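got a structure for you, letters missing:
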């Protein structure tokens, strides 16, 4: 493919270097620096000439880099809009709002800060790619241009935008899998904080309770994903259960295929809730992929027989080991460096904390004395977990670290990936430890923890209600001795296979 580049102005040199590292080679390079010092009329004339030169060079793909390069690219767009030639731009934050970012067939960003700035300035998440994936972006832009109309998209609904780092990690995992499986489908996430979700995950988003907006997206969707996590339960509230059942019914009625993705089911205790759940799943779901045997058993007990039922894995297992090597923010990195060799403790408030908290504090203190593991307390859902984490940290008679500042799921990955041990009530901290091959102890307050530990093949599971310092330390010693063993559920691609089946069927 013959590629040309229109380059000039702020950010051009850095962008060109990034493209070369990504394996992009240009047949011709046109300089656009003169646009910067020109009058508006002169810039327009020079921009048109550059676009004509690119067209005359027989370009099959055009990259616009730097502030002046993007300005010229806006003129190139007019010439190539009705042709199969893709026009791509590389965005650097210094370019500000000067370019109309939505018009380009693909927009590449050099770093996370540039991605966020571009999104704030109106960029379309569907057309955005990291600069390191320039070749994939070029192919996608060309493919989409040839196809013409956008294919029907995908809507993902779950407990997102609420500040739970485990749920955000799970969403990142689902999006990563969908982008590999269906790269040309527009993805929309249903979130309690759509703007935060859009910026954090580079994806379209609508508010959970903006039902007309959700309905509009569902009419243009091929697939509706409910999950991951445990959404269908009345343990949280009956209202929450009914909301997620409503979205499943809406999706089915508006023509989307429905997949429950790597989810947990239950507990569902209310008789009316049990009947309602079975009725909605039997009428509206196409495939229900559950992450544990207990959920599969409950579906059978409820009488769910119409959708295809499959055993899969938690959505977070789509994360890869390299994701665990994400770089933490400077504040978190500083705290972890000060801890030295450390153990991560991820707790959540539950009904037996008066008895549990002092036992965990005593275990953390003993592991510091005997193993030299500084306790690092990681609130996976800060608004909920932080008070208990602080209380236990203050009770430990040893140096400790409390990660109490603003955090992203990348910070959580970094904390888990750098630990010598993870002791957790939070499922996604355990999954992250499993992926990163870090020894872990599960504290089971719910069937999802005991099911995960059983599926992973690890006996290092302590019952929350009967937890003692001796029991926690014994489990920790076992998993530290067996640190070279890989404890994880069997590998599988059931979730991705279900997505393909419903998109292609």
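On my side now, so go ahead. Bear in mind that the values here come from a model prediction, so they are computed numbers and not experimental data.

From here on, just use CA atoms for contacts and neighbour counts.
OK.

ok, now which ones touch the spatially closest residue to residue 381 that is not a sequence neighbour?
Leaving aside its chain neighbours, residue 381 sits nearest to residue 164 (4.2 Å; criterion: C-alpha to C-alpha, 6 or more residues apart in numbering). By C-alpha atoms under 8 Å, 6 or more residues apart in numbering, the residues touching residue 164 are 380, 381, 382.

any idea how far residue 164 is from residue 336?
Computed as C-alpha to C-alpha, to the nearest Å, the residue 164 to residue 336 distance reads 21 Å.

by contact count, what packs against whichever strand in the chain runs longest?
Using DSSP state E, we find that the single longest strand of the chain is strand 221-232. Using 3 or more C-alpha pairs under 8 Å, 6 or more residues apart in numbering; DSSP states H and E, the elements in contact with strand 221-232 are strand 153-157, helix 165-181, helix 238-253, strand 257-265, helix 494-504.

Other residues contacting the first one?
So that's strand 153-157. Contacts of strand 153-157 (C-alpha under 8 Å, 6+ apart): 185-191, 217-218, 220-227.

Nearest to residue 320, out of the helices and strands packed on strand 221-232?
helix 165-181 (8.7 Å; C-alpha to C-alpha).

count of neighbours near residue 398?
17 (other C-alpha atoms under 10 Å).

Make sure it is indeed in a helix.
No: Residue 398 is assigned coil when assessed by DSSP: H, G, I helix; E, B strand; the rest coil, not a helix.

quick check, nearest of the contacts of residue 164 to residue 426?
Set against residue 426, the nearest of the contacts of residue 164 by C-alpha to C-alpha is residue 380 (7.3 Å).

wait, what's in contact with the nearest residue to the closest one once chain neighbours are set aside?
Among residues not flanking residue 380 along the chain, residue 165 sits closest, at 5.1 Å (C-alpha to C-alpha, 6+ apart). Contacts were defined as C-alpha under 8 Å, 6+ apart; by that measure residue 165 touches 380, 381, 408, 409, 412.

of all these, which comes closest to residue 143?
Using C-alpha to C-alpha, residue 409 comes nearest to residue 143 of the contacts of residue 165, at 32.5 Å.

Put this next to the first one:
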């Protein structure tokens, strides 16, 4: 059985990335895996899975002793303010390239970029990859500008089949009156709508529906602070706020118990579509806007949006149509994500045949 090195942003408590990790490992079930991981792994070591502390030295050692390398799914190859995270993630492809190890990149977001240096490094790191799958159209366009050949897939979270959350979380959510609105905040840079503005929007939806609000953090720390601030501005009897750490299964499963969603983070948008509930995204970044549109969530509230009240009314009045459209589009995205699954199967098969 061949051994692969898996490298990405895993083991840091980010709900979306831990969900992607689960999918990545399922695609590598026919190989042994070295998982380079942060301090809070959501998986356990086993006979086929080794959890290796994340560091450049350990990455180098793992790649040298592996048969192939996988740059795991997520938003790894882009930059907004600081490019250091991108450079760090490109270490894996660079080491693989110069060690002459077969490598690939799956379910990637590529771009946007601000610096020519970052573009050059991304091109040099990925130009010898056996294959690259990207999760959206914008990433494929950015990659083409770099001269990289990519295959359009989808975010690998579309391959998930979320079940209901744990008994404790389910009981807490079901104690809240219906209809339930689920809100996943995102505290990120200046593009993010403020907690005060979000509270106005959420308060309006609660008032119009007579329902309750579930606040769930997808990233520990700042998302908790953001959620706590929004909660303080809303009627306490109408709000249940879950606190980090939240297992990704509980986070995705919580959407199955709710009726409406106001997502800010990308994977809370995807969780809404998997639960087939209408969502009113409040995006903080272009990737959230683009994928929201691709799955039928076309009404969005931007930072300090002057027409936010009208959009709330429009969203609620068209919620049934949104569900029907999203169910079809999410199925299409799932089929797109299966492209990556097939390429990974072939990648591992090729390694076995060259033994």
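Perfect, thanks for sending it. Keep in mind it's a predicted model, so treat the numbers as computed, not measured.

Tell me how the two chains score on TM-score.
For this chain pair, the superposition-based TM-score is 0.87 by TM-score structural alignment, normalised by the length of the second structure; 342 aligned residues with a C-alpha RMSD of 2.5 Å.

Aligned to residue 23 of the second structure, what sits in the first structure?
For residue 23 of the second structure, the aligned position in the first structure is residue 173, judged by TM-score structural alignment.

pretty sure its match contacts residue 318?
Yes: if you go by C-alpha atoms under 8 Å, residue 173 of the first structure and residue 318 touch, sitting 5.3 Å apart.

what about the second structure, which of the contacts of residue 164 of the first structure hold up?
Contacts conserved in the second structure for the contacts of residue 164 of the first structure, counting by both residues aligned by TM-score structural alignment, their matches' C-alpha atoms under 8 Å: 380, 381, 382.

still on that earlier bit, from the contacts of residue 165 of the first structure, pick the one nearest residue 432 of the first structure.
The closest of these to residue 432 of the first structure turns out to be residue 412 (C-alpha to C-alpha; 8.9 Å).

The second structure: matching residues for the helix or strand where the closest one lies?
Here residue 412 of the first structure sits within helix 409-417, counting by DSSP states H and E. Mapping helix 409-417 of the first structure onto the second structure (TM-score structural alignment) gives residues 248-256.

Show residues contacting that stretch.
Residues from elsewhere that reach stretch 248-256 of the second structure (C-alpha under 8 Å, 6+ apart): 15-16, 18-19, 162-166, 169-170, 173, 182, 216, 218, 261, 268, 271-272, 275, 277.

re the thing from before, which one (most neighbours) among the kept ones among the contacts of residue 164 of the first structure?
Compared across those, residue 380 has the highest neighbour count, 29 neighbours, by other C-alpha under 10 Å.

how about that one, what's its match in the second structure?
Under the alignment (TM-score structural alignment), residue 380 of the first structure pairs with residue 218 in the second structure.

What is the equivalent residue in the second structure for the residue nearest to residue 381 of the first structure?
Aligned against the second structure - with TM-score structural alignment as the criterion - residue 164 of the first structure pairs with residue 14.

Could you pull out the buried residues of stretch 153-167 of the first structure?
By neighbour count on 16 or more other C-alpha atoms under 10 Å, the buried set for stretch 153-167 of the first structure is 153-161, 163-167.

now these as a markdown table including distance to residue 364 of the first structure?
Formatted as a markdown table, these follow (distance: C-alpha to C-alpha, whole Å):
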| residue | distance to residue 364 of the first structure |
| --- | --- |
| 153 | 48 |
| 154 | 44 |
| 155 | 42 |
| 156 | 39 |
| 157 | 37 |
| 158 | 34 |
| 159 | 31 |
| 160 | 31 |
| 161 | 32 |
| 163 | 26 |
| 164 | 24 |
| 165 | 23 |
| 166 | 23 |
| 167 | 26 |
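
Which of the contacts of residue 165 of the first structure are retained in the second structure?
Retained contacts for the contacts of residue 165 of the first structure in the second structure, judged by both residues aligned by TM-score structural alignment, their matches' C-alpha under 8 Å, are 380, 381, 408, 409, 412.

Distance-wise, check the last one relative to residue 476 of the first structure.
Counting by C-alpha to C-alpha, the gap from residue 412 of the first structure to residue 476 of the first structure is 20 Å.

that older thread, pull the contacting residues for the match of residue 23 of the second structure.
By C-alpha under 8 Å, 6+ apart, the neighbours of residue 173 of the first structure are 315, 316, 317, 318, 319.

Kindly confirm whether my reading is correct that the second one touches residue 176.
No: because the distance of 10.2 Å does not satisfy C-alpha under 8 Å, residue 316 of the first structure is recorded as not touching residue 176.

okay, the two: which has more neighbours?
Legend: neighbour count by other C-alpha under 10 Å for residue 316 of the first structure and residue 176, higher for residue 316 (24 against 16).

Residue in the second structure paired with the more buried one?
By TM-score structural alignment, residue 316 of the first structure lines up with residue 157.

Enumerate the strands of the second structure by residue range, in sequence order.
Taking DSSP E to define them, one finds strands in the second structure at 3-7, 32-37, 49-53, 68-71, 74-77, 103-110, 132-134, 151-152, 180-184, 212-215, 239-241, 260-263.

quick one: stretch 312-329 of the first structure to chain centroid distance?
Here stretch 312-329 of the first structure is found 9 Å from its chain centre; the criterion is C-alpha atoms, centre = their mean, to the nearest Å.

got the end-to-end distance for it?
End-to-end span of stretch 312-329 of the first structure (C-alpha to C-alpha): 33 Å.

List the residues that contact the nearest residue to the match of residue 316 of the first structure once chain neighbours are set aside.
Closest residue to residue 157 of the second structure apart from its sequence neighbours, by C-alpha to C-alpha, 6+ apart: residue 20 at 5.8 Å. For residue 20 of the second structure, the contacting residues are 73, 74, 156, 157, by C-alpha under 8 Å, 6+ apart.

My guess is the third one contacts residue 337. True?
Going back to what we said before, that points to residue 156 of the second structure. Yes: proximity of residue 156 of the second structure to residue 337 meets the contact threshold set by C-alpha under 8 Å, at 5.6 Å.
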